[in-house]
Structures are given as C-alpha cells and as structure tokens.
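S.K.: No letters, just coordinates:
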C-alpha cells in the first residue's frame, strides 16, 4: 500500500467517489432483494404445499368403515339341500362376503399379516419404518429397486375406495395425490376401528386369482370348502396369492406359490404366530396341499360346468330375473346387475340326487339309437384381396347342396367326419366362385355339431310345483344361457294334447264320461281335410277311455268338435300354456289355435316340455295347477328375503274327480296301451300319455307317479322325421329316457297308489253305447264315473223286440214285415259326426253350423211312406226282395222245388 501523500489522496478520492458509493448500494440492495425473494419463495412453497396438501385432503372422500367394503359380489345358487351348484359372476364380482371374524381361522388372518404387513398390529395405519426402508432401497439402487410400503389398511382402501388406481398409468401427480389421500384415510380409519374390523374387510376385498375375490370365494374355489375349515398349510397358500394373483395362482403356477408360501410360514414362525410343531406339519404338507388343489380343480370343472353352467341354473337365472322385474319391481337392468354382482343367494328347487340321475341317463348312449347323427351349424366368412368380407350361413350351405348335390340335404350327417367333408366341398366351391385361393388366411369359419336326435326333460314335484330336475339337451353344453330345449324350444305336443285339449274339458264340463263312445270311422276336419289315424284303417266304436289308452286320433278330434275348440283352448290356457295364440298374422296368413287340430297338438308355435310337464302335474295333483318354480327364495346381502316362492301360485283347473278319471285312464296307457314300455314297476302307480306329432318330428312321454311328474321330448332340432323301424327306432327315445330316469328316481320310494277322491262311483255300462246295459242283451262292463254323471238312459245300440225284416231296424207302427229278434244299431253320435263327412252351412245370422245326415232309428214304413201313392208297388217289390233273401238264407225252398198241394 502507498502511504505517501499521493496515496492518501487517492484513497480519499476513492472513498468519496459517488459512482462507487452507488455501485455498493445497488449491490447490497440486490443481495437483500435476492434473499427476500428466496425467503418469499420458500414461504410460498411452504404455503403452496400446505394449500395443496389441504386441497388433497379436502378432496379426500368422506367415509365410514362401513363404506370400506368391496362392491360386486357373486350371486350363488344352491340346490334344495343347500349345496352350491353355480355362481352368476360378472367382472369384479366373484366375491362371497364373510360378516364375522369368528368365521375366519386365526392362522388365515395371521398369514396375511405375516406376508403383507408384519407391523400391522403396531402401526397406526401407516408403516413409517416400511416407508423409510422402501425409500432408502430406491435411492441406493438408483431407482432400480422398488418396494411397496402399503399397509393392509392402505391396501384395503385401494381395493374399496381408490379402485381406479390402476388407471394412473405413470401419472406422478395422480399417484402422489392418491397416496396422500390413502395415508390420511388409513390414519383416520385406524383411530376409530379395530384391527380385526380392518383385517376382515381386507380379506373380503382382495383379488386371489382364478376369478375369485375374497378369502371365502378363494377357499371354495381352491379347496372346495369354507375358509373356516382351512388348515394352516392351506391358509398360507391363499395368503401367498395376493401379491400377484396371476403368477402366484396355485393352480397355474404351484411352484411360485409354494416359494412364497414357505416365506409366509417362516415369517409366521418368526413372529410367534405358530409353533415349531405347527410349522413342521405345514411344511410336510407342501406336496399334498397342491395335489389337493389340483384334484379339486378337476372335480370342480366337471361338477359345476365352470364355463357353461347347467341348464337348470340357466333356467333359474331367467325365472329369477323375470320375478325381480314383475314381482319385486326392479328394472331389467337393475335385475341383471343384481343377479351378476348383487351377492344374491338363490335357493333353487333342484334335487341333486334326481338331477344327477337325469344327467347320467341323458349322457348314457344306451338310451339312444346306436348310430349317432350330427346336426351341423356352420358359418363361413371369406376375405377378398381388397378386404371385402363375404359371409355365408348354414342356409346358404343347404341351398348349395340341394342345388348341386342332393335335393334332400338337411345338414344331418352320419358322422362328424362326413360333416367336415361336406364343409371342405362347400368351402372350396364358394371360394372358387369368388376366385379366391382356398387357404386358411383367406377365410374364417364357425363349426358346431350337435348330436341327434336331441332330447329334453323336466321333473316336478306335483304337490309343490317345485321343479326338481331339468335337462335342456343332449351332449356337451357349449356355454351359458344357450338353447334350453326344456324351457325355450316350442315343439308340437302331438297326442299328449288329446288329454288336455279334448278329454279333460269333455269330462270336466261338457257332460261326457270315460264311457262316452265315438265311432272311429272316416271323418274330416271342417275344411274337408281327412283326419288321419297313426295306424292303418279304423277301429269302430270306442269309448273315451279306450281312445286315451290307444291314442285314437279320430275320436279325439270328434270329441274336440263336440265340446268346441274354444272350450278346449280355454282349458289349455288355464293349464298354464303361454305359447298358444287365439289369432295372429304371420307373413300375411292368419293363424289361431282355436281349431279342431288342437286336439292332436296342431299348434301355431308349439309348447315347451317345461309347461307341458306342469299341465300334466296338475292332473297328478288332483286337478290343482301349481305354477312351476325353479327356486324357493332369493335373499340379498343383508339377509332380507326379496323373493319368496315357498308357496307357488295355484289354482283348480279341473275337478278332483275329473283328474282322477283321467289318471285312471292313463294308467291303462302304461299297463296295456301305447305307453306300456315305460312301466318300470307293476306295484307303483304310473300314469301317462304318449305323444307323436306329424311325420314323427316330435315324440313325447308325459307321465306321473304319486311322487313326481316327468315329461320327456325327443326329436331333431331341424324337424327331421324320426326313424320308426328296425333296431334303430328313434321314436322310442322319449319313452326309454322316461323309464330309465323314473325307475331310478323311485328305487327307494315306497310303492303307492293314486288316491281316489270323494265323488267317484263305479257303474255297469254297455261298452258299445256308453249307456245302461240291457240285461241279457249287452255285454256289460264296469266303468268309473263322477257322481251325477252315471248314464240314466238304456243302451240305444243293442235292440230286442219287433223288427222290420226288410230294413232290419226296429219296426215302425204298421210295418208290413214285422218279426221278433235282436240287432245292433248304428251308433247315434252327435249329428255333426255321424256320416263321417261333415259339411258347413252358413245360417242367416252369419253363424256356421255343421250339418250331416242323421242316423235312422226305425224302419221306413212310417206315415210318410204310406202317403206315397205308389206305396203298394214298392211294398210288392220289397216283399219279393225279402223272399229272395229268405231263400238265399235257406229259410224257404227255391220256387223250382215247390210242389203242388194234393188238393
């Protein structure tokens, strides 16, 4: 430094320089401002952070522990013994709630704590030690090692409240916001609720693989038992799934699950949750526990039709859905949501023993013809080079084959190989026509083949209306809610309708009896079409009893004509049929089931086995129709009964006496008539009716015992005639199945007879007239009647007394050719039926009356005859003709042998 005079002056000048003074002041001010700004930023940051945190907390859902429950729970269907038979499950709803920790084994909760949150019982909902460890590992591994620090409480919230966390998709802000809210709520929940409450809800909520949610659903799926029955070894298996429900699934990846299970057991031992002995037992069970899981999985897939369900459970779904809408008042959408994810408990009416018998017999090839046929359902899509699609249906295929190969082609094949050969031929022809190479990349096709003939069945307890078994088809069921032939396919009921549409109303309210007779002779419908019998020729006079036993078509149609088709239709509606029509236009043509053909099952749409069975059950139940039901109760997750079906709707559709008389006649069907082949026990009362539709498209047997009513249908899905000859008689399928099933169902049931109600009496009648027999003249026969319906008029068919020898009829007063004798007169049927050729006459008021010639009851020689001026000549000719008859009969010698008297 310069301390001389100049130096000192320079220093003074510098110190007093205004430029430097302002520079220093500006710099100082800048520093101050910078420090103030930084302080402000820090304060603002803190305030912003507090504000943001408060904002996050403000947007946090306000909840109670009761809100922290997983939504969506599987609906479970039980059989009548309380066994689970099916579940209706949508996405995220295969859950079975457990409402008490008492129902969960101690080791199951401990296993989850051990493997998921060791300090669960020590922390307040947030594990700070776990968070610190996770953060340190993340930093030291340069972000490569990520560990979860979520507690069981936080996982519960993630599974119940923050269910959209999977949609964060790398969005850091969303993730941080959710984490803050999750931790806040975890602290809040832990303040007010016990660890057991939190753990229970956690175990009800978690995903445990195999489309199961919650420990009860998982326990049932993997081990086939309630979680309350799980062993320590099994508890460790289930607790080890939750970290990764796919890769730790004990069915798909048992080795991966076993590795984590070992870790779980080690931690449980470390935490003193289990003893050394318990640990050793669980370790020793390692191989066995996965073998049990595998074995149960195989049984589960077979017994519960895991992917396709059963025809019975499909039908239960439809009925419960309809009742939720029509009875409980839910909308269609709400009803379906309840069924798929509402956690309902449905108590079905299925009897597992009877259903198993039905399933086994439907699968038994011995109940069908040896040569199985296959019905092809085919669809083809061909892709052109420009991307255009060409679609072809099975109808297109059928048309092509009829035009090019076989006019009788019907998509029925003798084997699956034959069907594939036809597919190859058709596809090649289609692609050649389109100019496209027949290569796999150029087409897609759907092929389904169904065994034929098909069959369906329903069995009902007629006293309750409960359907105990149901089968909707033969062969492998391809999926859920597929075609159910028992409840959805309408087919012609054939001759089973004779009893329901003709004979039941005739006996019940039209004044006829089992003894009422008709002439099985040529007869036409009102439109002039002849009524055909199922056999050749005609059988003459037959009673209604005989018509039921032998299934006589003409007698049934004549009965329907007399009682009127309208009355028959009204009774059918009362019997519960919903597929009939009193008039509708289809493709411009008018159709109605109020006609004579209804007696033979000639219907517009047909009926289902389910409804036909219910109608026959009404006869079995002394005339009381019980609306058929597939479930008894439906209970919601709160334990409330929302549908109570324990007392199905009922109504008296025919008198008790009518029901018994029809039953007695149908006993004849089984003992000596067309249904004798189904009689499996001569000491058990069995009644029923065969049924066959036109061209044998449908064959039926509907019958009952004092215990159950069963109806079986068989036929081709595409209305192909059933074979009726040789050793391959397809028309026997319905009867064979009925006998096979019902004989096994009744194996251990006491033999019973049908109960005779009050009001049934027995009387002697003439079988040819249905009236009181004439002693010594009629071959009297015993018949049953309802009181008040026993005939009071004598027989009009058999006659003894004065006859007209020329007309061979009872003589009119003044008959010139009287003689004594007996004879059988023509049956005096209703005038509209007597001639066998009914015509219609239109009356002045527009009504139509059937008109046929009447039947003569006395000879022609009445007052009108003698009023004819030429009566003497006519009488002379008749006398000569009568003489010739007598000579031909050997009553007199021929004229050339006459000798003159000696006089």
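M.R.: On my side now, so go ahead. In this text, all values refer to a predicted model and were calculated from it rather than measured experimentally.
S.K.: from here on, contacts and neighbour counts on C-alpha atoms
M.R.: Fine.
S.K.: just checking, what packs against the helix ranked longest in the chain?
M.R.: As assigned by DSSP state H, the longest helix anywhere in the chain is helix 18-58. Here helix 18-58 touches helix 172-192, going by 3 or more CA pairs under 8 Å, 6 or more residues apart in numbering; DSSP states H and E.
S.K.: next one: the helix it packs on to chain centre, how far?
M.R.: Taking CA atoms, centre = their mean, to the nearest Å, the mean C-alpha location of helix 172-192 is offset from the chain mean by 48 Å.
S.K.: which residues touch it?
M.R.: 53, 56-57, 60, 64-65, 124-126, 153-154, 157-158, 162, 165, 168 (CA atoms under 8 Å, 6 or more residues apart in numbering).
S.K.: let's see 7 Å
M.R.: Identification of contacts with helix 172-192 by CA atoms under 7 Å, 6 or more residues apart in numbering yields 56-57, 60, 65, 124-126, 153-154, 157, 168.
S.K.: out of the residues you listed, which one sits closest to residue 281?
M.R.: Distance to residue 281 across the contacts of helix 172-192 (CA to CA) is lowest for residue 153, with 30.8 Å.
S.K.: now that closest one: how far from residue 692?
M.R.: Going from residue 153 to residue 692 by CA to CA, to the nearest Å gives 67 Å.
S.K.: picking that back up, with distance to residue 491, neighbour count and secondary structure added, can I get the contacts of helix 172-192 in a markdown table?
M.R.: Output for the contacts of helix 172-192, formatted as a markdown table (distance: CA to CA, whole Å; neighbours: other CA atoms under 10 Å; DSSP: H, G, I helix; E, B strand; the rest coil):
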| residue | distance to residue 491 | neighbour count | secondary structure |
| --- | --- | --- | --- |
| 56 | 65 | 16 | helix |
| 57 | 65 | 17 | helix |
| 60 | 60 | 16 | coil |
| 65 | 56 | 14 | helix |
| 124 | 68 | 18 | coil |
| 125 | 64 | 26 | coil |
| 126 | 66 | 24 | coil |
| 153 | 59 | 25 | helix |
| 154 | 59 | 26 | helix |
| 157 | 55 | 26 | helix |
| 168 | 55 | 12 | coil |
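S.K.: so where does the residue nearest the centre of the chain fall, helix or strand?
M.R.: The residue lying closest to the centre of the chain (CA atoms, centre = their mean) is residue 315, at 2.9 Å. Per DSSP states H and E, residue 315 falls inside helix 311-326.
S.K.: got another, please set it beside the one above:
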C-alpha cells in the first residue's frame, strides 16, 4: 500500500503532464498556424469550377468544354438514399461530431505507431472539405493539423447541410467527374435522382479511390467497394436485408457517357468556344458560363441530315473506292509439328481464324471509331452469295446484296465501272466499311471525299439558324462555312444585276448575248468566256438572262455599269471589299468568298434591302443564371418608327431596337425578287418547286470545270446557302452543277426548316407598275399584240416606245439573231 500510493501519484502526474504537454503543443501549433488559416466564411462565396456549356436557342445542349465535368446540387436536391450511403461509407457520425472524429484520429495514430505508415487519416467529411477547398493532398503532420483546425472553424461558421453540399459538389469521382451529379451522368448517363440503390452505393464508394476503383477501370474492385457501402448501410439499419441482397447481386451497368449533346452542331460549338476564350480567357472553361446561341435545333438537325445525305449521294453516284484499312484476322496458335505441316498447307484459311480473339479486337476498333452522323462503322465478317454479315457496335447484322448494287468501281470522277455481279466483287472479310441507315434498310456507304457547307440565317436580323462546316469535324475540323474562300460562280450574279437595276437597267433591258474576247497583256492567253450551254442567244432581256444564267450578259452589264461602281454598290451587302475583283471577272463570280458572306449578301435580298450582320451568341449567363450579355442586333424594318430618344440627353433609348441600314432601294429590291423567283419557277432552280411554295427565290452557281457547286436561296423568313466541292479545288465531274448537286441539299433542308412557316408574299412598294411589253424587244407591246407579257418597272423607267412587229423565230424557237461576231472588251 505504501508503494502503491507513490506509483498512483506518479501516474496521475504523468497523465496530467502529458495532457498539459499535448494542450500546450496544440496551443503552440494553433498560435503558429492560426495567422495563416483562411477564413471559413469564404466557403459560402466560393465558385466551383464548372464547364462552359453551349445551348441552342430552344435550350438544348450542344456541347460542353472544360476539364472538370460538374453539375452542382443544393442540399435539398441530394437524394436521401445517397446521403445515407455516403455517411455509411465515409462518416456515419457526421451529424453528431464537432468536425473531427477523435476515435478515428486515435485509430490512425495507433496504426502509425504500430506499422510506421500513415494508412488512414481518420478524416471526417468536414476535414475533407477543408482539404479539398483549401489544402493540398500531401501527407504531412502540418497539413493534418491545419486540416483539423480548419474543420473546427468550418463547423462554427457553416451548418452541417452547407458542409455536405460543399462536399458532394467538390469531390472528385473519376473520369473527369467532380460532384455526384456529374458522376451519375458520366457512369450511368442519368441524374443522381434516377439511380437505383446499387448504383448510388457505387458512386458513394468512389471517393476512396476514384481513379483506381471506378466501375469502368476496375469493375471487380468497384463491386467490392459498393458491397462494403451496402453492408455498412445494412449494419446502420439504413436499408433492409432484402434491399441489401438485391443490390449486392446487381451487375455492373456503368459505362462511360461523354457529354450528352441533345443536338449535333460541332462547328457551332467550336465557333462559340473560340469567341468565349477570346473574351474571357481560360476562365471560359471553368466559370460555368452558359451560352445560348441563335441556332434552332430543328433547323440544325435538318441541315446536318441534308448535307450528309447530299454528299453521300454524290459519292455513290461516282463509284466505290475499295477501302484501304483492313482489320486483322487473329489466327489460332497451332503447334508446328511434322504431322500437321502438310495438313496446314492444304487447310482452308477460314478454319485457322481465332474468332473470339478476332471479334474482341474488332469490337475495340469499332468502339474507338468516331460518330459520323448518318453513317456508322462496320467490319465485314463473312461474305455470302446473297449478301454479307457485318459487325457493328451493337452486334452482327445482315447486309443484303441489294444494299451494295450501287458500288460500281470508281475509275475517275467521270467514269465508273460495271455493276457488281456478287457481294464478293465489293466486300471481303476484315474490310472496314460504313453503313448508312435509310428508310429502306441498311445501305453500304463510304466516307465521302467531296465536302460541303450549309449556312442558314434569319434575314430579319442575321441570327444564324443552322451551320454545318463539313461532312464531319471528326474527319476534318476545318469549318468550310466560315473559313473556305471559294468562287460562287453564277450565285454571285444577283448582286451584279442589282447594281445594274440601281443604275438605270430594267428587267426588260435588252443585252446582246454574243461572244466576247478579252485581250490583256496581263493574261497568259486570250479569255473567251462562254455560257455553260455553249450556245449564244443573241439579244436577251435581263430577266431571261438571269434565270438562264447567261454569262455573256452578266459580263456586258458589268462592263456598262463599271466594276468599281458595282463594287461600291455591292460591298455594303456584307462582302469584304478586298475580296471583290475590280474587273469583269467579278460578273462571273470569280471573287472567292465564304458561304457565310454569300448568305449575308442574300439576307439583304430576303429582308427587303437592309444590311444585317450574322451573329451566333444570343446571350451569356453565369453559373447562377445571371445575365452577362444579351445580343442587340440591328433589325431590318421597313416601316418602323424612329428610335425613342431620352429628352434630357438626346441619346437613343438603350433598350430600343436598332434599325439595320438600308443598302438597297425598295423598288430595286422588288424587281430583283421577281427576277430571282423566276429562277425557281422557270430556270435553273426548278427543283425547288417540289416544296410547293410561291415565296422562294434563289440562284444556282457552278464555277469553271465544275470545281464548285452552289445554291443560294431564301424565303422572307429564311436564307440558306449550300456549297459542294473538294477541299483542294478539282472538278466534281462533268455532270455536277449547282442545280443537281447543291440545290437538292438546299431543298431537303428548307423543306424541314420552313415546314411551320406559311408562304409570305413580298410586299410591292409604291412606285412599281406592271405593264405589257414585247418579249423580244422589251418595248411597250403594240395594241392587241398576242405574245405580249407583263413586266415590272419603276414608274420612271416604263418604256415610252411601242414595239415593232416581232421577228420570225429561228429553228430553235429563239428570235433570229444577227451573225455572232466576237466583240472585244477591255
């Protein structure tokens, strides 16, 4: 007893001293670290890094950009089942402790003493919030003490709900997913609210090892972790035994889901991305901007389909190019013995194929191929007399011989070979091909070599409704809609004719369609332009010349107006002056412009004569939905009142509409519209009649040697330009013209884009009159003349002279023309 008392006294003093030492040490550490501790109240104002998201005008996701995929949720939006799973997995005492778990820390300390290694940190969710938002991941005692003190302070400033909200939105869960909503989208393609118990437990188990133990990288380890979470939930009476049994037996259903685009508009998305980075720098990728474009989702989908369908048809019409890449056939490993050597020489090669290994490799190849819209990749597995079996991402399917009858061998752009006699003439096992899905079933396809673009604008203000810069950006990211300068050919003639009408010509003006010769020391050879038909029509009314697309008439009217004067007139339509040739080649569309620039010019024709500027971004919002930018485009308005001004400052009202400037006289505009409508009803644009509308106008364009094919056209509600050609200008073939190559794509697109827009007439302005004229001379028709036609004129331009009796037509039904002697123009 005597010995025991001093010993107990010693132990008591020892424990007291140890506690005091720990307390003093803790105070010292706090005094040392406290000045550098961040303010926990900043967590309420912290901005999470969220990606840039791009939407259509009707709110459909086009794309997102940024390294971190995140969809923040409020605490009220977190499913209770997930909260239970997370707490069971990470911190079941979260709602009771003060920010630190003393038992967990003690357990971590004992492990460190026993093993000499830091295996667990005893971290609570609050401590993890402190680390994730303020600290690094280095495993040091200083960082750990800082984490503990921060956790204690965070608990003083924030509620448990606020802490949990910060945690579930910040935590990294693998595959670029930050936060539980992003993880649900990445692994299951659903919202966290749509997941079942097994899937929720899978995500709740990810924080421990998100890269190494996620269900895509390591399904077996992920199942073990998921079932641990479920077992903890069962132990804590969060779920029943039946729920546990069902969830623990559930198979892994996770697979990678990239950003889910609701409409395909990659060229639009890239244009927005560049603009946002130019304006906001790297913050564009992390600040959570939401950009709403002017693009209409229905129109964009129609544009994608129309351009791809048109290019695929052009490609089929020019023959089958045997694919170069061949998928490897894996052969069986056979022991090389003398007994088998002779048999192997005679054996059919197909018996040597290791099909399980081959199909596994081919599946991997198919999964690695990019989406190409209307066509999907496939690999030929077997070729039969009636067709072929092909492997696609969703399994094997039958491709009948009828689906490959078009595959006549490509010889050159103008020549194709004979129709195949059997599938073996086209396909062989291992060949990598493409399949197009059509209403009649699968169709053999190939990636087109010809390219194209489609641009569609709302003419009233220049809002881009649809834009496609090529067959697919996965094959080539070059945006032909805004980056490719190509000669528009005859599609440019409406601007030459507009300049002529503005400078004294009328639709009835007679121009001689006869040969011309250009002698110029700057040219290597004499230039002798011709009409596409190779014919000369003699004296021709301006209206006829436009819908027949007669080149020689265009040259003559530009020669009379003057190239420089014409350029001064045309430039305000939206064409950069430096791109316009100041010579007579301008009349034939030899000045290279982009599809967007041509569409901008045609918008002036469609909207009544007002210059509008194309724009793509309608508004920008921050991550909280606050408006940062709202577009205020200039609007074409014929009878709009003048903008309201502030009586004090005299400045225009900041919210008033901005009026687009008029660059085309309204009467000239009306005459031009009536002529361009004739292109559709009587000329090279007649394929558009299938749309059964009376408000369509436009112009075909085909350049020398058929290197470019165009159609540019419009209604009062919509403008669209279509271009088809090769990136390196070579001929599309002797049968390729704007009327049969570009126009069908335009018709396909406009049929959908205008489906809900009834035809609208063009309003006839004051000062326009319709009179009867002689169709041969353009003069006033004689009284009772049987072949007289009506023509529109400005009042002051009505012909004063009566026509003489008409000449007798020649053998081709055209008025007799004088002998065609080439005229020299300089």
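M.R.: Perfect, thanks for sending it. Owing to the predicted nature of the structure, the values given are computational and were not obtained by experimental measurement.
S.K.: how far away is residue 710 of structure 2 from residue 601 of structure 2?
M.R.: From residue 710 of structure 2 to residue 601 of structure 2 the distance is 14 Å (CA to CA).
S.K.: just residue 211 of structure 2 next, same as before
M.R.: 53 Å.
S.K.: Who has more neighbours out of those two?
M.R.: residue 601 (28 against 17; other CA atoms under 10 Å).
S.K.: check which helix or strand covers whatever residue of structure 1 lines up with the more buried one.
M.R.: Residue 601 of structure 2 maps onto residue 615 in structure 1 when the alignment is built from TM-score structural alignment. Following DSSP H and E, the helix or strand that holds residue 615 of structure 1 is helix 609-620.
S.K.: From the contact counts, what lies against that helix?
M.R.: Where contact means 3 or more CA pairs under 7 Å, 6 or more residues apart in numbering; DSSP states H and E, helix 609-620 of structure 1 is packed against strand 454-461, strand 624-626, strand 698-704, strand 709-715.
S.K.: relative orientation of it and strand 698-704 in degrees?
M.R.: 40 degrees (axes from the mean of the first three to the mean of the last three CA atoms, to 10 degrees).
S.K.: count of neighbours near residue 585 of structure 1?
M.R.: Residue 585 of structure 1 has 9 nearby residues by other CA under 10 Å.
S.K.: ok, it touching residue 591?
M.R.: Yes. Using CA atoms under 7 Å, residue 585 of structure 1 and residue 591 qualify as a contacting pair, with a distance of 6.1 Å.
S.K.: Against residue 503 of structure 1, how distant is the aligned partner of residue 102 of structure 2 in structure 1?
M.R.: Matched to structure 1 by TM-score structural alignment, residue 102 of structure 2 sits across from residue 128. From residue 128 of structure 1 across to residue 503 of structure 1, the span is 85 Å (CA to CA).
S.K.: which element is residue 71 of structure 2 on?
M.R.: Following DSSP H and E, there is no helix or strand that holds residue 71 of structure 2.
S.K.: How many residues are close by the aligned residue in structure 1 for it?
M.R.: When structure 1 is aligned by TM-score structural alignment, residue 71 of structure 2 is paired with residue 96. Using other CA under 10 Å, residue 96 of structure 1 is surrounded by 24 other residues.
S.K.: residues in contact with residue 96 of structure 1?
M.R.: Taking CA under 7 Å, 6+ apart, one finds 73-74, 214, 216-217 in contact with residue 96 of structure 1.
S.K.: make it 10 Å
M.R.: Residues near residue 96 of structure 1 by CA atoms under 10 Å, 6 or more residues apart in numbering: 72-76, 204-205, 212-218, 220, 343-344, 637.
S.K.: give me the number of residues near the aligned partner of residue 547 of structure 1 in structure 2?
M.R.: Matched across to structure 2, residue 547 of structure 1 falls on residue 545, judged by TM-score structural alignment. Residue 545 of structure 2 has 25 neighbouring residues, counting by other CA under 10 Å.
S.K.: Repeat that for residue 520 of structure 1.
M.R.: There are 22 residues near residue 520 of structure 1, going by other CA under 10 Å.
S.K.: mind listing what's buried in stretch 357-371 of structure 1?
M.R.: 357-359, 361-362, 367-369 (16 or more other CA atoms under 10 Å).
S.K.: picking up where we left off before, which residues does the match of residue 102 of structure 2 contact?
M.R.: Residues in contact with residue 128 of structure 1, defined by CA under 10 Å, 6+ apart, are 134, 149.
S.K.: Can you tell me how far it is from residue 57 of structure 1?
M.R.: Counting by CA to CA - residue 128 of structure 1 and residue 57 of structure 1 are separated by 19 Å.
S.K.: And for residue 620 of structure 1?
M.R.: Per CA to CA, residue 620 of structure 1 is found 69 Å from residue 57 of structure 1.
S.K.: go on, residue 364 of structure 1?
M.R.: In terms of CA to CA, residue 364 of structure 1 sits 66 Å off from residue 57 of structure 1.
S.K.: and what of residue 127 of structure 1?
M.R.: For residue 127 of structure 1, the distance to residue 57 of structure 1 - CA to CA - is 19 Å.
S.K.: Next: residue 785 of structure 1.
M.R.: Residue 785 of structure 1 sits 85 Å away from residue 57 of structure 1, going by CA to CA.
S.K.: Check residue 498 of structure 1 too.
M.R.: In terms of CA to CA, residue 498 of structure 1 sits 76 Å off from residue 57 of structure 1.
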